[in-house]
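>>> Sequence first, then the predicted structure:
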Amino acid sequence: VDFIGSGGTYAGVAKALKERNPLIKCFIVEPEGAAAAAGETVTRPEHPIQGGGYAMPDLPFLKNAPVDGYLQVSGDEARETARLLARSEGIFGGFSSGANVAAALRLLRGDQSGKTIAVVICDSGLKYLSTDLWS
């Protein structure tokens, strides 16, 4: 599960995992209202999840990358999950890390219940100290 910016991390990891085991499922995470890679109309380009959701449907890194599904996460969901990570696990991540974990938790409550899900904690919370993430 990975929130895409340029798509490079997602594409590289997904390709490597699928080479090792084609049954592994790989999911792209995007902001709710800005899921261009999923083919949805962008209605909320001002979302608060920094590092992605750039309303660019044809990211070069995603060309030929395996995608088993797309998940959208709201800014509030990403924010609250990032705070939960800090409180519960001592992981000081940013908005996109919160989005990744929120999407993973959603999958675990659904058809991926009981499975192992890997996420990328792609940023530190340090650069968000002046935002509403930590206020």
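Ah, there it is.

>>> going forward, measure contacts and count neighbours with C-alpha atoms only.
Fine.

>>> what about residue 15, which helix or strand?
Assignment of secondary structure by DSSP states H and E places residue 15 within helix 8-20.

>>> List the buried residues in stretch 89-107.
Of the residues in stretch 89-107, those buried by neighbour count under the rule 16 or more other CA atoms under 10 Å are 91-104, 107.

>>> and the helix holding residue 15, what does it pack onto?
Using 3 or more CA pairs under 8 Å, 6 or more residues apart in numbering; DSSP states H and E, the elements in contact with helix 8-20 are strand 2-3.

>>> re the thing from before, check which residues of the helix holding residue 15 are buried.
Going through helix 8-20 with 16+ other CA under 10 Å, the ones that come out buried are 9, 10, 11, 13, 14, 15, 17.

>>> go on, stretch 56-76?
The neighbour-count check on stretch 56-76 (16+ other CA under 10 Å) flags 56-57, 59, 62, 65-67, 70-76 as buried.

>>> Quickly name whichever of those is closest to residue 36.
Out of the buried residues of stretch 56-76, the one with the shortest distance to residue 36 is residue 57. That distance is 4.6 Å, counting by CA to CA.

>>> List the single closest residue to residue 47 in space, sequence neighbours excluded.
Spatial nearest neighbour of residue 47, chain neighbours left out: residue 75 (6.3 Å); criterion: CA to CA, 6 or more residues apart in numbering.

>>> so the one you found touches residue 46, yeah?
No. Shown here, residue 75 and residue 46 do not form a contact pair, counting by CA atoms under 8 Å, at 10.0 Å.

>>> structure B:
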Amino acid sequence: TLRTGHKVGKHRIQGISDEFVPPVVDLQELDDIVDVWDGDAILMAQALARNLGLAVGISSGANFLGAAQLVEELGDEGAVTTVFCDSNKKYLSTDLCAEEPIEERYLAPRIELLGFRAVR
């Protein structure tokens, strides 16, 4: 939706690309738009829960992967911060709780989660 102005195809990340751009989003203020595969986002959300005890939804998995891509791009030249907006409670009957096949193009299987820091 952010790239085209309308929904293109199907995906399993609720709350992202819902056929509209919210009025609070000023596309002119964005430096870039990061693409994430829905299966990769599911695997990342599952890993965040399994390894760190963070019960997050699929969009948070996508959010983490987008941040990880930026870390790779920026290297030591910058800092990346992200926010997980909700928990997994609304998604327990979705593919979030199913076994997701791993594809070669996915980033999540190559990420080692070491810990996290909550900032208030």
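Nice, thanks for sending it over. This is a predicted model, so every value here is computed, not measured.

>>> TM-score, when you put one on top of the other?
The TM-score (TM-score structural alignment, normalised by the length of the second structure) is 0.70; 97 aligned residues with a CA RMSD of 2.0 Å.

>>> just to revisit the earlier point, just give me the closest of the buried residues of stretch 89-107 of the first structure to residue 117 of the first structure.
Distance from residue 117 of the first structure was checked for each of the buried residues of stretch 89-107 of the first structure by CA to CA. The minimum falls on residue 104, at 6.5 Å.

>>> Which residue in the second structure aligns with that closest one?
With TM-score structural alignment as the criterion, residue 104 of the first structure lines up with residue 67 in the second structure.

>>> quick one: its match is in a helix?
Yes. When the secondary structure is assigned by DSSP: H, G, I helix; E, B strand; the rest coil, residue 67 of the second structure falls within a helix.

>>> Could you report the distance from it to residue 85 of the second structure?
Taken as CA to CA, to the nearest Å, the spacing of residue 67 of the second structure relative to residue 85 of the second structure amounts to 14 Å.

>>> Please apply the same query to residue 61 of the second structure.
Here residue 61 of the second structure is placed at a distance of 11 Å from residue 85 of the second structure (CA to CA).

>>> and if you look at residue 97 of the second structure?
With distances defined as CA to CA, the gap from residue 97 of the second structure to residue 85 of the second structure amounts to 19 Å.

>>> Give me the more crowded residue out of these two.
Taking other CA atoms under 10 Å, residue 97 of the second structure and residue 85 do not tie; residue 97 has more neighbours (14 against 10).

>>> how about residue 71 of the first structure, secondary structure?
When states are read from three-state DSSP, the local structure at residue 71 of the first structure comes out as strand.

>>> Name the helix or strand for the residue nearest the centre of the second structure, please.
For the second structure, the residue sitting closest to the mean C-alpha position, by CA atoms, centre = their mean, is residue 62 at 1.1 Å. Assigned by DSSP H and E, residue 62 of the second structure falls within helix 58-74.

>>> need the helices for the second structure, in chain order.
Per DSSP state H, the second structure carries helices over the ranges 38-52, 58-74.

>>> With distance to residue 80 of the second structure as new columns, can the ones you listed be given to me in CSV?
Conversion of the helices of the second structure to CSV gives the following (distance: least, CA to CA, whole Å):
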stretch, distance to residue 80 of the second structure
helix 38-52, 17
helix 58-74, 6
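
>>> Out of those, the one nearest residue 91 of the second structure is which?
Closest of the helices of the second structure to residue 91 of the second structure is helix 58-74, at 8.0 Å (criterion: CA to CA).

>>> Residue 117 of the first structure and residue 104 of the first structure, how far apart?
In this structure, residue 117 of the first structure and residue 104 of the first structure are separated by 7 Å, where distance is defined by CA to CA.

>>> How about residue 81 of the first structure?
Counting by CA to CA, the gap between residue 81 of the first structure and residue 104 of the first structure amounts to 11 Å.
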